[in-house]
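Engineer: Predicted structure and sequence below. I'll ask about it afterward.
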Amino acid sequence: MPTSGVWYPGLFSACCFSRPAWFPWKKAKNRCRWRFPAGKGEWRITPTSNRLKSGRQEIYNRTTIVLRKDTFMDVRIFRTHETRKRLYVPSAWDFALGPSEKYPVPLDVPGGPIDISGGQKPPPFKGDEPTALPREYPHKMAVPGVWEVTEIGRFHRGRAYYRTEFQLEKRSRVRLYFGGVSHTAWVYLDGKLLARHYNAFTAFDAVSEPLDPGTHTVELEVSNGYSPESTLHVPQDYFNYGGIVRPVVFELVPEVHIDRVEAQTLELRDDAALVKLAVILKNCGETRASTPVEAVIPEAALRVDMGAASVPAGGESRVEREIRLPEPRIWRMFDGRMYTVRVSTPDDDLIERFGVRTVAVRGTEILLNGEPIRLWGFNRHEDHPQFGCALPLEVQQQDIRILLESGANFLRTSHYPNDPRTLDMCDELGILVWEESHQRGLRFFDGEYRPNMGSMGRPNFLPQAIDCHREMLAQHYNHPSIIIWGHMNECEEDNERGEAVFRKLYEELRRDGSRPVTHASCYPWKGRALKLGDILSINAYLGWYQSDYEHWSRWIDALLPYGEEKLGVTARPFIMSEFGGGAIPGYSSAHLAKWSEEYQAALLDSSIRQFIAHPRVNGMAIWQFCDVRVDDFVAMGRPRTMNNKGVVDEYRRPKLSFAVVKEHYTGLKQEYLARRR
């Protein structure tokens, strides 16, 4: 059990115990499968009865009791190395609160408000600089975790500090990997600044110089404060938490090590597929180095000589090969067939997965493997009352199970890149994903005070947005479930300067080239950037903020020709990227009052019926999957300080609308599966 003074999340679903009296051990002996995966640090007891006959979906629909042994954190749901050695990282770190940073930070700085339109650089702000590390760490904090769900930092916005140690047996270089820190992190190794990173929802790493054997100290300074320097993390219609919010890995790496692998399907037929495989290596040394690279794909019984990589000092190098896979295992909707590739050098290795599939846009159709598809699903935030945005794997698994139960085939990661483990599960299950870079509801300064005002015009905006784009593309490139890249949700685009920003960021988003790109717009009648995406995606709330929800068909029939004639939006696929209405859990109304569960159910029922019937609607994503916490600045328009538009509440308990949505979505799924047969 947890030791005194340590706060641990996840106890409601991850059972931390040794042989509790309440568990029926004798009965379980004959009805459970026991396994201890090597190096994973946990025992699992999985009931073998009542299984579904649906292949990979089985694991997400049966109970698993997890008996944790505190060793390694997993950043993926599969093993990623065979030879690279990992170090022990504790799940509770020393912790101290730092200075608070009041919010929202006033922008009436000396000289008047910042004139973003004129490009004036804001004055230096202490929020962008590290402070002195504390001498004492009086608390313990769970990692991953957020401090707002603890008594220690429940109301804290500002700086906080983390500390832990690791042991080395011999002189080595250590790679420190952080899956996500919200939102700004300064990483210190043995008291010296090693790395800095901005943005909570993308990973970063740093490699040390060779370290001597013994004990070494890692300290993090973390900020969730609001300042003019932070242009993406601003007061929002979701909550900006503080903490080390995703898993942490410490591992030993050689001077020349494998950074990542990229696999792209170039050609696809039933009898063969052509895949381009790329391996990217980094050199931490002071001289150029060369190393042979090999790749093994066990499912295809292939061993590929990738050649020798010559990697410059302090830089990276890339080796590529085109590989032909006979009779490929094709990745399809609801059928997530995957390949595993292990790339290796004499001193290092990396295991990755990929799917063989193609995605394209043809006229008004979205094509998966050359066949038209339709999307039906949800927008989903990573949020939970007990864990904030640091969702343990058990909660991520529960969310995917509920999504499967609803019959959905589509998930939009609003409004930031998701935890790779969620994407891994979508890969395995054939769930289609729109992955979104982290920009939401941002504007230029227009003289009216809003907490998100001015973000798009600040000097840091484009660098921070571009960094998020590039990190998302590099880190999540191999997920076959991701069929669309998105960005700039509901950001200002009804003027020339907004359009210019969108153009620049679309250039970055198209660097991948293997997926269509889009943005969800709340400017359906005046969006100057609508013509820039491959897919037209609109957020609108008929029956909630706008007119009656029975008018969707007429609204769409008016919008599409108007966009083509007035905004240059030529024929392309059309997705209703957000629609819905709020429901306070438990509030019932016989006369369908807004905020009642009955009204939400009626609104979604009518809306989905019209979208299914309309020939030009290629996809729909309900806003939203579950209720989520919001920032205080929108509290007066958000009962419970929550965005209550979820079809399940914040604890994943279904509202009346869930059954309505399930009926429609299950019908669409059954129709699709019948056609596949």
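Structural biologist: Received it, and whenever you're ready, just let me know what you need.
Engineer: Could you use CA atoms for every contact and neighbour count after this?
Structural biologist: Noted.
Engineer: if I pick the residue most central in space within the chain, what's in contact with it?
Structural biologist: Central residue of the chain (Cα atoms, centre = their mean): residue 418, 0.8 Å from the mean position. Going by Cα atoms under 8 Å, 6 or more residues apart in numbering, residue 418 touches 201, 382, 435.
Engineer: In addition, the following structure is provided for comparison:
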Amino acid sequence: MLVSTSGLTPRLTHGLLASALLLSTAAFGQVLRPAGSGEVDTTATQTATFTQGTTVLEGADRRPQTSLDGAWHSIADPYFTGLYNFHHEMKKDGWFKNEHWAGIGDNRLLEYDFAKSPTLNVPGDWNTQRDSLFLYEGAVWYQRDFTWHNTTGKRTFLHVGAANYRSWFWVNGQKVCQHEGGFTTFDCDVTAALKDGSNFIVAAVNNQRLPEGVPTLETDWWNYGGLTRSLALVEVPEAFITGYDLHLDRATRTHIEGWVQVANAHAGEEVGVSLPELHATTMAKVDADGHAAISFTPKNLKLWSPGKPVLYKVDLTAGNDAIHEEMGFKTIETRGTQILVNGDPIYLRGISIHAEAPYRTGRANTQKDMDTLLGWARELGCNYVRLAHYPHDEKMTRTADRLGILVWSEIPTYWAIQFDNPIVLAKAKQQLNEEISRDRNKVSIGLWSIANETPATEARTKFLTALAEETRRLDKERLVTAALLVRDGDKSKHEKVVDDKLGQALDVIGMNEYVGWYEGKPETADLMQWTVAYQKPVIVSEFGGEGPAGVHGTADQRWTEEYVANLYTHNLKMLAAIPQVRGMSPWLLMDFRSPSRQMPGMQDYFNRKGLISEKGQKKLAFGVLQNAYRSGYGNAGSK
């Protein structure tokens, strides 16, 4: 699906953009006009379309790309002087013009020069690249030169893997787009801005946390700023495939159905979908909206499942355009309290993962990062991972496809965002659309999560129910979940109750519990009685405890490896006795940076609940969970 403000929106968006792009800019004290106008309305109480000129070009990573990764010149700009004047009005001659000072004798008034400024590596967060930016929250400018040769009859998009949190892009001084959201992929049409030969691109990225942001002001992870994932130029024909959805029919598990969307196509033009290995090809004609329905039954199709990944080359063609995919096919559904993959009950032995880079820290964004993190998950015995608390790099879901690991993917509607603010709902829907558009054809995706640990208020439930409905509109083939908080019941019976009203809108109930860490001792788990109000599958989305690698003591001494291992032992026994539990993803695989975790010598700006340290040291609890998973933990519960 193409989510766009440039006239390319297909039928499947159903007018979402009209609401999703009404984003507040009150925190900046002004409202931006449409991209490129240079005008400003200083009425802070109004709202405006902050995200402008962006699309999600599905399958962009499967198209030929010209990489823009590498060293970019950079300037930290805490007062955003490069974009706003002293009355906080947008400049018409800001730093996006990329002027250069020739030295004494050049009498122009310039107060910046990218060519004389230091560099930052892209992709990468600025926090771990420069000591002075470690705790920095604000604007940073990026600039680089590149050479481009225009091709007649082609359109060119700037593909941005992620930029946290708000970002602006100019090519040769012309504004091409702006975007809000720190973890989702987007694309900007730069065809009109490019020149044949030498070009330059300027980006401004501001990671300031906003009360009306998604996520909002409080998070338990590091607010890594910058161009945190890869950038590239992607060239397509004038008529090109903007989106597609190919999935297995649940009723037959042999029939593939879906659609292909083509921009600038004429009604009656053909699109093709083929699986060369199975000698299976189907053709379909687009309608007046560029939409073609796909339906065919390849012979001898083998299904993808956790632990048994089967991927096929899939070729999609439309006129002069072609995308060469690698896809698998499965079904996932629920029946009562069971989760079924390809019709068979499954117990999800998992682990939660933050997008923290192993060894070097910072935002995970390389293939080596993905291979390391998911390699540890496989070593642990996982058939499933929860990617918290935001969409991870696309290389992560591609790698999960290849390794045969089921994925829970989440948008950062996290903790207490402004659930009574319709603008915030529009932002969450935008991020949900971008997440699903990018990953709807990744066979590893099994669950879309719409929230984590949110307060059980009426406004919250209405907000998240709307997100659940939006998720099903975009993808009916996956399950909808959220990580819920639990509440105390009868304390004399040590009762815990799972009855959040949001559960009515979910296919699978996720629940976070921290018996033995935030309440009681590890042995307290032996006394717990659990009441689950829903006859639906339950995934224990979090449990765990904190301790640095190498800190040892007795099993009753907090912060030691022995304490956390003991906590895992008691929690595993407790959770195995809850009838509805069909999986778990303890918190979590690897230690990660968090500014709120400041205990000297124990945390030092790290959440230490990882089973592995950021330096790759496995803790005792890793072995406890590994032994449980390898011995078939949860099998009885999946029957």
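Structural biologist: Now that the structure is in, tell me what you want to look at. Keep in mind that this is a model prediction, so the values were computed, not measured.
Engineer: picking that back up, which of the contacts of residue 418 of the first structure has the largest number of neighbours?
Structural biologist: residue 435 (26 neighbours; other Cα atoms under 10 Å).
Engineer: what's near enough to touch the equivalent of residue 505 of the first structure over in the second structure?
Structural biologist: Structural alignment (TM-score structural alignment) places residue 505 of the first structure against residue 467 in the second structure. Residues near residue 467 of the second structure by Cα under 8 Å, 6+ apart: 428-429, 450.
Engineer: With respect to residue 562 of the second structure, which of those residues is nearest?
Structural biologist: residue 450 (34.5 Å; Cα to Cα).
Engineer: The first structure: which residue goes with that closest one?
Structural biologist: By TM-score structural alignment, residue 450 of the second structure lines up with residue 487 in the first structure.
Engineer: In contact with its match, which residues?
Structural biologist: 436-439, 518-520.
Engineer: do you know how far it is from residue 142 of the first structure?
Structural biologist: Residue 487 of the first structure sits 31 Å away from residue 142 of the first structure, going by Cα to Cα, to the nearest Å.
Engineer: again with residue 352 of the first structure
Structural biologist: According to Cα to Cα, residue 352 of the first structure stands 28 Å off from residue 142 of the first structure.
Engineer: now swap in residue 488 of the first structure and tell me
Structural biologist: Separation of residue 488 of the first structure from residue 142 of the first structure (Cα to Cα): 32 Å.
Engineer: What ranges does the stretch 301-450 of the first structure have for its strands?
Structural biologist: With DSSP state E, counting those that start in this stretch as the criterion, the stretch 301-450 of the first structure has strands at 302-311, 316-326, 339-345, 348-354, 359-362, 365-368, 371-373, 375-379, 410-413, 432-436.
Engineer: closest one to residue 657 of the first structure among the ones you listed?
Structural biologist: Judged by Cα to Cα, the one of these that comes nearest to residue 657 of the first structure is strand 375-379, at 12.9 Å.
Engineer: mean shift of that closest one relative to the second structure?
Structural biologist: Superposed on the second structure, strand 375-379 of the first structure shows a mean distance of 1.0 Å to its aligned residues (mean Cα distance after the TM-score superposition for the first structure).
Engineer: just checking, what packs against that strand?
Structural biologist: Strand 375-379 of the first structure is packed against strand 410-413, strand 619-622, with contacts defined by 3 or more Cα pairs under 8 Å, 6 or more residues apart in numbering; DSSP states H and E.
Engineer: Give me the neighbour count for the counterpart of residue 140 of the first structure in the second structure.
Structural biologist: In the second structure, residue 140 of the first structure lines up with residue 119, judged by TM-score structural alignment. Residue 119 of the second structure: 19 surrounding residues under other Cα under 10 Å.
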